[in-house]
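I'd like to go over a predicted model; first the sequence, then the structure.
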Amino acid sequence: MTKILLSIILIISTLHPVWAKDIEVTVYSDDSYAPYSYKKGRHAAGIYTEIMEIIFSRMKGYRVSIVPVPWKRGLKLLEEGKGFALYPPYKYPEKRPYIELYSNPIINEKVVLVCRHGSLEKTRVNWPEDYEGLTIGLNRGFSLGGKKFWEAVHNGTINVEETENNKMNLMKLLKGRIDCYLNDHFSIMWTLNNMRKNNEVPTRVSDVIRYSTFVSNQQGYLGITGRDQGKFPFKKDFLAQFNKILQELKNDGTIDTIINNFLEENDAELILPAHPCTARQ
């Protein structure tokens, strides 16, 4: 009798994965990083989001919801182990030790520095030492600029002002409240374009601001918390499936198509002369 019961238990345990419900997972997204990741109405939108939706729809055993949140709040959720994953952080393991796992790189981005003309009257070739004394705008929670930049900020030779989103930073830049603004170049152009459509910027933006020579290549990832204390035991399987499907989308051209279609459909024209290092080929 005991052997029969053990056999039944063994059979049931073997079949359980077939019967088990999908694991419900919440992934957080930046709500203010257009055109890559932003909030449209009550829902997540953007280039990364379209990629994520395809990947999540093909993953087996998971039902994934995407929830847009302010970037700094998303990082805090991972830091406290309350949130499972967030996109699209850059890979800063020293600054964000609470992110245990990163996906493979999803999109290549180019970070640029846009400055007021007066701030670039002096030759500024070397980053960050040539920018001492200036105030640089950043989106809240962003860690752009590199190690030497943040050392200069810590030492007080460069000032940083954080604001919630692209638009608020660009308004401050156009009004002369900050000297430069550091962010991805397509994201800056996207926001300026929308501001122009709403008559929120000068007719000729290039008369007020322009690119500096600074450019930095970055990549966006899906970041997974390491502070969950076993709350998310499935994270390695989740990430393995994610990376496999991500590579498939890269190989078949889906990601390139999403990027190109998204920018064209949303009229992401440039309203500043193209930075020589960021011009699309």
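Received, thanks.

hey, let's count contacts and neighbours off CA atoms from now on
Noted.

which stretches of the stretch 151-281 of the chain form helices?
166-174, 185-197, 235-251, 254-265 (DSSP state H, counting those that start in this stretch).

Adding distance to Gly46 and mean neighbour count, write these out as TSV.
Converted to TSV, the helices of the stretch 151-281 of the chain look like this (distance: least, CA to CA, whole Å; neighbours: other CA atoms under 10 Å):
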stretch	distance to Gly46	mean neighbour count
helix 166-174	15	20
helix 185-197	11	19
helix 235-251	17	16
helix 254-265	8	14
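
Minimum distance to Tyr28: which of these has it?
Evaluated over these, closeness to Tyr28 peaks at helix 235-251, with 14.8 Å, by CA to CA.

now what about that closest one, what contacts it?
The contact list for helix 235-251 (CA atoms under 8 Å, 6 or more residues apart in numbering) reads 55-56, 58-59, 103-104, 106, 224, 255-256.

mind redoing it with 10 Å?
Defining contact as CA atoms under 10 Å, 6 or more residues apart in numbering, one finds that helix 235-251 is touched by 25, 51-52, 54-56, 58-62, 84-85, 101-107, 222-226, 232, 253-257.

Where strands are concerned, which of those residues count?
Of these, the ones assigned to strands by DSSP state E are 25, 62, 85, 101-102, 107, 223-225.

alright, now check it against this:
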Amino acid sequence: MESSWQIIQWNGPKRIVFLLFAFFFTIQVVAKPSYRVVILVDDSYPPYSYLKDGELVGLYVDVVRQAADLISEKYIIELQPVPWKRGVDALRRGEDFALLPPYKNVQGRSFIWPYSEPLHEEVIQAFCNPNSSLLKIENIEYPLKPINVGINAGYLLFDQALNTAMEQNKIKIWENKDTLSNILKLAKNRIDCYINDKWAILSGIKALKKSHPFVDLSQLQQDRIIFKRTAHIGYLKAPSEKFPFKDDFIKEMDAALKLVFERRTQIDSDDK
């Protein structure tokens, strides 16, 4: 009974220390992130997202990491590098929550919805060898042999004219692992043209000049602009008990992305 009375009457410095400990412990519990969220990221799409010395880097990676820091009290976000095609297939099977950085393709990828705030507008363009061109593919009569066009595995970036040309056997598609392997095959005349984001191709050419100094890349020419598209984080459309945080996460991430770009715009304005 005496010990109980001592607890009830406990005051002075010891009581203050105890209350402070309880207060800070409560803050830590409340501030603990609610969920761990994995976003699959294309591991071979320089300069936007790629592996460098085993580390995931790139322009989109930087932006999303900055946004992730802003919502870190609620969400622990892991960016997981994967081959692009494997990432798309993972969402198609409903296994994963999000993928970076798809374009909006509601008809072609009905399993992805919604999309985040746009990260950047990409220019999809063909680069070709001197004796090949897709500029006037609509007006070309049926050739003796089709134009060999390289694409990254999982990236079929065609407009209607190119889709028609493919159906008419005017062009033949070759899927290759990544940007660097496509540029290398283009330089060695194993394909006639390569289609991807303009800056991804130019970045790849720059990298290959360093890694393959004896490969002639000077003959590669910028050719047909296919279209312009914005890149996003794409989310699994189907409702899933695995991802009960979906709606709130998308709202928080969009707000964080907007803030990141507002801050960047302000910095650019201040530098002028």
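Thanks, I have the structure now. This one's a predicted model, so the numbers in the text were calculated from it and none came from an experiment.

Just the buried ones from the contacts of helix 235-251 of the first structure, in PyMOL syntax?
Selection command for PyMOL covering only the buried members of the contacts of helix 235-251 of the first structure, criterion 16 or more other CA atoms under 10 Å:
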select buried, resi 25+51+52+55+56+59+62+84+85+101+102+103+104+105+106+107+222+223+224+225+226+232+255
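
if we can go back for a sec, looking at the helices of the stretch 151-281 of the first structure, spot the one closest to Lys21 of the first structure.
Evaluated over the helices of the stretch 151-281 of the first structure, closeness to Lys21 of the first structure peaks at helix 235-251, with 15.2 Å, by CA to CA.

Tell me the counterpart residues of that closest one in the second structure, please.
Using TM-score structural alignment, helix 235-251 of the first structure lines up with residues 246-262 of the second structure.

picking that back up, can I get the helices of the stretch 151-281 of the first structure in a markdown table with distance to Val69 of the first structure?
Below are the helices of the stretch 151-281 of the first structure laid out as a markdown table (distance: least, CA to CA, whole Å):
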| stretch | distance to Val69 of the first structure |
| --- | --- |
| helix 166-174 | 15 |
| helix 185-197 | 18 |
| helix 235-251 | 21 |
| helix 254-265 | 22 |
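
out of those helices, nearest to Glu80 of the first structure?
Closest approach to Glu80 of the first structure among these is made by helix 235-251 (16.3 Å; CA to CA).

Helix 254-265 and that closest one, what's the angle between them?
Relative orientation of helix 235-251 of the first structure versus helix 254-265 (axes from the mean of the first three to the mean of the last three CA atoms, to 10 degrees): 70 degrees.

with the second structure superposed, average distance for helix 235-251 of the first structure?
Compared with the second structure after the fit, helix 235-251 of the first structure shows a mean deviation of 1.2 Å (mean CA distance after the TM-score superposition for the first structure).

Quick one: neighbours of Asn152 of the second structure, just the number.
23 (other CA atoms under 10 Å).

That one contacts Ser181, doesn't it?
Yes: applying CA atoms under 10 Å as the test, Asn152 of the second structure and Ser181 come out as touching, 8.8 Å apart.

and of the ones in strands among the contacts of helix 235-251 of the first structure, the nearest to Lys76 of the first structure?
Nearest to Lys76 of the first structure among these, counting by CA to CA, is Thr225 at 10.1 Å.
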